[in-house]
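J.: Fold the following, please.
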Amino acid sequence: MLQTLTVSASWKRLVRFVPRSDRTKVLIGQPQDSHIDVGIALRKERDVAVDVFSGSSVLSPGQDTGNDAIIDRVLSPLASSEVGTIRCIGLNYKQHAAEVNLALPTVPTVFMKPDTSLGDPWPTPIALPKITQVDDCGDYESELAVVIGKTAKNVSEADAMSYVLGYTACNDISSRTSQFAQSQWSFSKGFDGACPIGPALVSASLIPDPSKMRVRGLKNGEVLQDCGTDDLIFSIPKLISFLSQGTTLRPGTLIITGTPAGVGVVRKPKVTVKAGDEFHVEILPYIGTLINLFANEQ
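T.: Model (predicted):
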């Protein structure tokens, strides 16, 4: 069960989804059950009822219309047109730095993903590119994602949290052979669909301290990653402030904050993601589970 908290915000958790009643529409709304893990419920083929909002985006959701709908298919909370270039942080957990035998960075390591890398939760499959299939080098990275809610530039750490709209789960899917062949990571981590997020966007008012979250990654039911966000090297306020220096972060900017220890490439034996594998990114409290099923690009 997800924990709940009474807050003054007009919404607590939002989903972007296709309703069962009309599969030509995309709606925004709030799950009626505040305890529900949307990803797990849908995977178990349970009905997820949503109070429909008047807006067409989580950036401007509008108000509760008084209507409800059942989710047919959940989408990433943000559309690809809303995220711009996705900001990504590498090597940002102490335990992960230890497992790859690297010194702790003194400034955040930043790389980019294009908006075409944004992916939806299950049941939409995540395609493993042909280049990744050649030598079975696909890997998972469970991550907490931050969504910026208002234009930010040159913000201080002290003010940074006031720019956060909410949080969701992300899988920073990587092609390790391509990654290790280059000093820059945008190509190897920027393939189509390589940044699935969701299923829900959780209001920042529910998570006043994002350093108190728990991130787990499970492949086919086996726990491979399990770490608190208190292990972050650079905090969420530090990352937002750093990324905004000299740079305009527009509403909808997606920041993925790094992965904890347990990635497949350093395991013995090595663990990869293949067609047919199911991976869960679970972030508690409140956020729940991002589920992705992998398929081969044809």
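J.: all contacts plus neighbour counts: C-alpha atoms, from now on.
T.: Will do.
J.: Identify all contacting residues around stretch 98-110.
T.: 87-92, 94, 97, 233-234, 239, 242, 261-262, 266 (Cα atoms under 8 Å, 6 or more residues apart in numbering).
J.: Which of the residues you listed are buried, as a PyMOL select command?
T.: Only the buried entries of the contacts of stretch 98-110 go into this PyMOL selection, using 16 or more other Cα atoms under 10 Å:
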select buried, resi 87+88+89+90+91+92+94+97+233+234+239+242+261+262
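J.: farthest-separated two in the contacts of stretch 98-110?
T.: Using Cα to Cα, the contacts of stretch 98-110 reach their maximum pairwise distance at 242 and 266, which is 29.0 Å.
J.: Please provide the structure for the following sequence as well, for comparison with the first:
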Amino acid sequence: MKLVSYKLKQKPSTLRVGFVMDDKIIDVQEAFLQLPGHSTEMEYMLPSEPNAFYKIGIPAIEKAKKAYTYVMENQVEEISFHRDEVYVATPIPEPSKIICVGKNYAEHAAEMKSEVPDYPVLFAKFANALVGPEDQIVKNSKTNKLDYEVELTVIIGKEASNVTQEDALNYVAGYTIGNDGSARDLQKRTPQWLQGKSLDNSTPVGPWIVTADEVGDPSNLDIHSRVNGELRQSSNTSKLIFDIPYLISFISSLMTLKPGDMILTGTPDGVGFALNPPQFLKGGDKVQLEIEKIGRMENEVIEGEFHY
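T.: Below you'll find the predicted structure:
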């Protein structure tokens, strides 16, 4: 099941959670209310607002799956919208944590002139950096070296503290695509990377969240990026130095992960910084990211300091 955050284009509306069915978006809460014998009591309802939905985590997704199955089997049309009628946003606009992993492919570590790390290299992003699959990446005037990084992104589905690697995937709600927008000049001017990693409107995440059951094993997914149609990154998640179960176990030993938290798991080689000569993003560029079993996302770059 593919879950999106959407709102209608033609009339004022707030973001709601929907699922994708062919060329339609179906409202998850409205679909849930179609179930025979449903109760309108609040404890049995699904919230429609994305942040609230994902804070419930896996129980909300299980209810959404029941609604999805019912709507598919009964062809309920009145709660659906054609894809052209809606704007699709980043799936979780305000996660409590956005945790990123650096140097998690050996080839990328090598191209960045770095040693393979003994432990996962962790840093944070914040919600101000997030944009969606239909938004533009803003190249802030403070940077001349904005780079792209395609990354498999994990969405946590239930509270995780000190989980084992063997049990770690049971804490995953789903997966999506992240573009870890990186201002290399800002990133590298101090030992800490944060200032180069959290510029406003620099990190697309989307186009949807694919539930964990549909993705299955995340350790063998092809992963690619293209800029203006030119292939830049091409790898497979089997090449991760620290795989998804290890990362969840490691991070949850340091901090409690909450439902809706995101983990951007690292990028393969082929980033613009490491090309000869380096090729950084500029206004008008189109960055396309693709991960097997998840889908494709494309964003245009604009110059400026635009805030949504």
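J.: quick one: TM-score?
T.: Laid over one another, the chains give 0.85 as their TM-score (TM-score structural alignment, normalised by the length of the first structure), with 266 aligned residues with a Cα RMSD of 1.5 Å.
J.: circling back: which among the contacts of stretch 98-110 of the first structure gets closest to residue 207 of the first structure?
T.: Distances from residue 207 of the first structure to these, taken by Cα to Cα, are shortest for residue 239, at 16.7 Å.
J.: before we move on, what SS does the aligned partner of that closest one in the second structure have?
T.: Aligned against the second structure by TM-score structural alignment, residue 239 of the first structure finds its counterpart in residue 247. Look at residue 247 of the second structure: counting by DSSP: H, G, I helix; E, B strand; the rest coil, its state is helix.
J.: tell me the contacts of residue 247 of the second structure?
T.: residue 120.
J.: repeat that for 10 Å
T.: Going by Cα atoms under 10 Å, 6 or more residues apart in numbering, residue 247 of the second structure touches 101, 119-120, 122, 165, 168, 241, 253, 263, 265.
J.: would you turn those into TSV with secondary structure and distance to residue 83 of the second structure?
T.: Compiled in TSV, these are given as follows (DSSP: H, G, I helix; E, B strand; the rest coil; distance: Cα to Cα, whole Å):
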residue	secondary structure	distance to residue 83 of the second structure
101	strand	33
119	coil	43
120	coil	39
122	strand	36
165	coil	39
168	helix	34
241	coil	38
253	coil	41
263	strand	28
265	coil	29
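J.: Do a quick rundown of the helices in the stretch 201-308 of the second structure.
T.: 212-215, 244-252 (DSSP state H, counting those that start in this stretch).
J.: most tightly surrounded among those helices?
T.: Neighbour counts (mean count of other Cα atoms under 10 Å) averaged over each of those peak at helix 244-252, with a mean of 21.
J.: how big is the offset of it relative to the first structure?
T.: Helix 244-252 of the second structure, aligned to the first structure and superposed, deviates on average by 0.5 Å (mean Cα distance after the TM-score superposition for the first structure).
J.: what's the spacing between that helix and its chain's center?
T.: Mean-position distance between helix 244-252 of the second structure and its chain equals 17 Å (Cα atoms, centre = their mean, to the nearest Å).
J.: follow-up on the earlier one: list only buried entries from the contacts of residue 247 of the second structure.
T.: 101, 120, 122, 165, 168, 241, 263, 265.
J.: The second one corresponds to which position in the first structure?
T.: When you say that, I think you mean residue 120 of the second structure. Under the alignment (TM-score structural alignment), residue 120 of the second structure pairs with residue 108 in the first structure.
J.: can you point me to the longest strand in the first structure?
T.: Identified as the longest strand of the first structure according to DSSP state E is strand 64-75.
J.: Among the contacts of residue 247 of the second structure, which one sits closest to residue 70 of the second structure?
T.: Set against residue 70 of the second structure, the nearest of these by Cα to Cα is residue 168 (29.8 Å).
J.: What's the match for the closest one in the first structure?
T.: Aligned counterpart of residue 168 of the second structure in the first structure: residue 160 (TM-score structural alignment).
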